[in-house]
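# Take a look and give me a structure for this.
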Amino acid sequence: MTTNDNTPDDTPVRFDTKIAVLLREDLETWQRLNVTAFLVSGLGTELPEVIGERYADADGTPYLPMFRQPVLVFEGTKETLTAAHGRALSRGLPRAVFTSDLFTTGNDRDNRAAVRAVGAGQLDLVGIAVYGPRNAVDKVLKGAGMHP
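Predicted coordinates for the structure are as follows:
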């Protein structure tokens, strides 16, 4: 990290917020990767503060900005996801959901329709992403373990 005057700053950066993804433990590897990518894509569009500055290499080649902080990935049972979803809703935290139905749709319109067709309490969740204050996100993730 550097300060505004381009002098090195060795102070560790600590965030008072957390970006977390919770995946259902019975997903196949390709599903885990796919769900994670889809879930976190929603956060940056609605929460511009989670996006850092653009990157550039030593040649000046520009690269897209990415999240300013790590994305922590957790896993849990279907029941853990359902409980976490309820806690995220009750706390009003920004969230994204991925349901099992989305593995069978082929486009964004059908994805939205599949989620819209089911009430919040009946969603067959395979993943959720949550952003917010560290302690609130930690409470949402209660019962989940770090992804191996």
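# alpha carbons only for contacts and neighbour counts from here, please
Noted.
# does the residue most central in space within the chain belong to a helix or a strand, and which?
Nearest to the mean C-alpha position of the chain, by C-alpha atoms, centre = their mean, lies Ala129 at 3.4 Å. Here Ala129 sits within strand 125-133, counting by DSSP states H and E.
# which helices and strands sit right next to the helix or strand just after that strand?
Beyond strand 125-133 on the C-terminal side, the first helix or strand identified by DSSP H and E is helix 134-140. Counting contacts by 3 or more C-alpha pairs under 8 Å, 6 or more residues apart in numbering; DSSP states H and E, helix 134-140 packs against strand 17-24, helix 78-91.
# Second chain to compare with the first, below:
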Amino acid sequence: MNKQENIKCVMVINEDLPLGVIANASAILGITLGKHIPELVGKDVADASGKKHLGIITIPVPILKGNKEIIRELREKLYTSDFDDVIAVDFSDIAQSCNVYSEYLQKVSTVLEKQHTYFGIAIFGNKKKVNKLTGSMPLLR
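Here you go, the predicted model:
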């Protein structure tokens, strides 16, 4: 990816979900996204008392509010060739209903994409493309 001023990362979370599910979805999206953009995790640092703190992402990650329809529409757009170079991580009811990953692998293979209800989606890529998708969306508060 290019310079940091040319990239953007956002999460869009279904605001209608319970707070615990919102937190869980955000955490899962962030961990998965970090795997795919490790170069944006900064170096470890020490504070003034010499205590070590692990590096965190070096760019902001605004959390935007959506609902299941808005997130579905975003996911569909992200499957198009216009956004092939954008990283998209989604978290759905299918994933949330599974306790172990092997169960998720089995279950997801039997459910059509249009049957997924998305709880959230993380989007990373070219700033203009991300803004085109999410630029008018409000922050989740």
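# quick revisit: nearest residue to the residue nearest to the centre of the first structure in space, please, no chain neighbours.
Val21 (4.3 Å; C-alpha to C-alpha, 6 or more residues apart in numbering).
# and the counterpart of that neighbour in the second structure, how many neighbours?
Under the alignment (TM-score structural alignment), Val21 of the first structure pairs with Met11 in the second structure. Met11 of the second structure sits with 26 neighbouring residues when counted by other C-alpha atoms under 10 Å.
# repeat for Thr80 of the second structure
Thr80 of the second structure: 9 surrounding residues under other C-alpha under 10 Å.
# Same check on the one 4 residues further on?
Other residues near Asp84 of the second structure number 11, with proximity taken as other C-alpha under 10 Å.
# Now do the same for Ala113 of the first structure: its match in the second structure.
Matched to the second structure by TM-score structural alignment, Ala113 of the first structure sits across from Gln106.
# re earlier: what residues does the residue nearest to the centre of the first structure make contact with?
Ile19, Ala20, Val21, Leu22, Leu39, Val40, Leu43, Arg95, Ala96, Val97 (C-alpha atoms under 8 Å, 6 or more residues apart in numbering).
# if I look at the aligned residue in the second structure for it, how far off is Pro62 of the second structure?
In the second structure, the residue equivalent to Ala129 of the first structure is Ala122, according to TM-score structural alignment. Look at Ala122 of the second structure and Pro62 of the second structure: by C-alpha to C-alpha, to the nearest Å, they are 10 Å apart.
# One more: Cys9 of the second structure?
7 Å.
# how about the strands of the first structure, start to end?
Assigned by DSSP state E, the first structure shows strands spanning 17-24, 55-56, 62-63, 71-76, 95-99, 125-133, 145-146.
# Can you list the helices and strands that the second one packs against?
What it means is strand 55-56 of the first structure. strand 62-63.
# got a list of contacts for the strand it packs on?
Here strand 62-63 of the first structure makes contact (C-alpha under 8 Å, 6+ apart) with Arg54, Tyr55, Ala56.
# ok, average deviation of that strand from the second structure?
Its aligned residues in the second structure lie a mean 1.9 Å from strand 62-63 of the first structure after superposition (mean C-alpha distance after the TM-score superposition for the first structure).
# Which part of the second structure matches that strand?
Under TM-score structural alignment, the alignment places strand 62-63 of the first structure onto residues 52-53 of the second structure.
# what's the longest helix in the first structure?
Longest helix in the first structure by number of residues (criterion: DSSP state H): helix 29-46.
# where's that helix relative to the chain centroid, distance-wise?
Between the centre of helix 29-46 of the first structure and the centre of its chain there are 7 Å (C-alpha atoms, centre = their mean, to the nearest Å).
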